[in-house]
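> Fold the following, please.
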Amino acid sequence: MECLDTGGHPEPGEADAGMAARVWQGMYTLVLERHDRRKAVADALGMSFSRVRALRRLAAGPITLRELAERLTADPPYTTVIVDDLVRRGLAERITNPADRRSKLVHLTEEGEAKAALATGILATPPDALLALPPEDIRALDRVVAKLLG
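Reported below is the predicted structural model:
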């Protein structure tokens, strides 16, 4: 029986929910266990992954420390420690916020931008097993992931 409040699609049953749980666990295993790029990117850049995440968030442009903390889902004192380390490494600097001269923005230096780009390249490299799939399977995965991301 079809349910109208789900856009005309049948309501998921227990079997569908079980399959969805199995798919979710499989995605977790693939991305975060078998092909986790966090260690590779941390080793390549010589810093913890939390610093790599900060670099990548800052690559979009200068932001306040508070905004960075929100984007990292970290508390401001810990974010300050991360930014201090990035500044010490010459990858970021604090500049006066032109919209509010009482506050500072954090932005990447040229070297920081290069490291952020390197990190993005490492993290975006698909594993060999994905590249080995037939093109129609990759297209199907692309459609499904795009739909899940909304």
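
> can we go C-alpha only for contacts and neighbour counts from here?
Fine.

> And the residue nearest the centre of the chain, how far from residue 111?
With distances taken as CA atoms, centre = their mean, the chain has residue 53 as the residue nearest its mean C-alpha position (7.3 Å). For residue 53, the distance to residue 111 (CA to CA, to the nearest Å) stands at 16 Å.

> Would you do the same for the sequence below? I want to compare the two.
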Amino acid sequence: MAASRTDPLTFEVVELIGTVVARYHAEYEQAAAKHALTGTQARVLALLAVEPTPMRRIAQRLKCEPSNITGIVDRLEARGLVERRPDPNDRRVKIAAATEEGRGTARRLRDSLDFAREPLAQLSEEERRVLRDLLQRMLGVEGR
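Down below sits the predicted model:
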């Protein structure tokens, strides 16, 4: 039976998800500030530390305007954390990539985020797998 919006259990789950998200964002902002970054700059850097990405795709992933990403990448580039490269497949497209220093900063930032890690450590591997699978299903995302 599908959950209704007014179902008390659904309301409780929504409230708990909201609390988790709010606590995660607060900690993320604090961790970013320790590296003299805004939360958005830290998210862009984290994304670029995984793989070089076209500017337009960064904007799509973060659900913001491409002009905002340009300013963020400008500031990260001025600090030596990011560099711009031409796309080898289309030289009109600029790809942003984390520098070695940027990847190190992103790693230190990620390693300092305890809020998400500590509660998850209390769950067994199977429980974490079930939670991951349920969250992916909620978001309509197939396993990555």
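
> Tell me the residue in the second structure aligned with the residue nearest to the centre of the first structure.
Using TM-score structural alignment as the criterion, residue 53 of the first structure maps onto residue 43 of the second structure.

> what about that match, is that helix, strand or coil?
Put simply, residue 43 of the second structure is helix when judged by DSSP: H, G, I helix; E, B strand; the rest coil.

> Just to check, residue 64 of the first structure is in contact with residue 105?
Yes - at 4.5 Å, residue 64 of the first structure and residue 105 qualify as touching, with contact defined as CA atoms under 8 Å.

> count of neighbours near residue 111 of the first structure?
The tally of other residues near residue 111 of the first structure (other CA atoms under 10 Å) stands at 13.

> what's the nearest residue to it if we skip its chain neighbours?
residue 91 (5.6 Å; CA to CA, 6 or more residues apart in numbering).

> where do the strands sit along the first structure?
92-97, 100-108 (DSSP state E).

> quick one, which of the ones you listed is nearest to residue 129 of the first structure?
strand 100-108 (34.2 Å; CA to CA).

> average gap between the closest one and the second structure?
Once fitted to the second structure, strand 100-108 of the first structure is off its aligned match by 1.4 Å on average (mean CA distance after the TM-score superposition for the first structure).

> Report the aligned residue range of the second structure for that strand.
Aligned using TM-score structural alignment, strand 100-108 of the first structure spans residues 90-98 in the second structure.

> sorry, back to before: and the strands of the first structure as CSV, adding distance to residue 28 of the first structure and mean neighbour count?
Formatted as CSV, the strands of the first structure follow (distance: least, CA to CA, whole Å; neighbours: other CA atoms under 10 Å):
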stretch, distance to residue 28 of the first structure, mean neighbour count
strand 92-97, 32, 17
strand 100-108, 31, 17
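
> Quickly note the distance from the alignment partner in the second structure of the residue nearest to residue 111 of the first structure to residue 3 of the second structure.
Counting by TM-score structural alignment, residue 91 of the first structure corresponds to residue 81 in the second structure. Look at residue 81 of the second structure and residue 3 of the second structure: by CA to CA, they are 45 Å apart.

> Which one's more surrounded, those two?
Per other CA under 10 Å, whichever of residue 81 of the second structure and residue 3 has more neighbours is residue 81, with 22 against 10.

> Quick one: residues contacting that one.
In this structure, residue 81 of the second structure makes contact with 45, 98-103, 105, judged by CA atoms under 8 Å, 6 or more residues apart in numbering.

> For these, give me a markdown table that also has distance to residue 24 of the second structure.
Listed next are the contacts of residue 81 of the second structure as a markdown table, based on distance: CA to CA, whole Å:
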| residue | distance to residue 24 of the second structure |
| --- | --- |
| 45 | 17 |
| 98 | 23 |
| 99 | 26 |
| 100 | 26 |
| 101 | 25 |
| 102 | 22 |
| 103 | 21 |
| 105 | 19 |
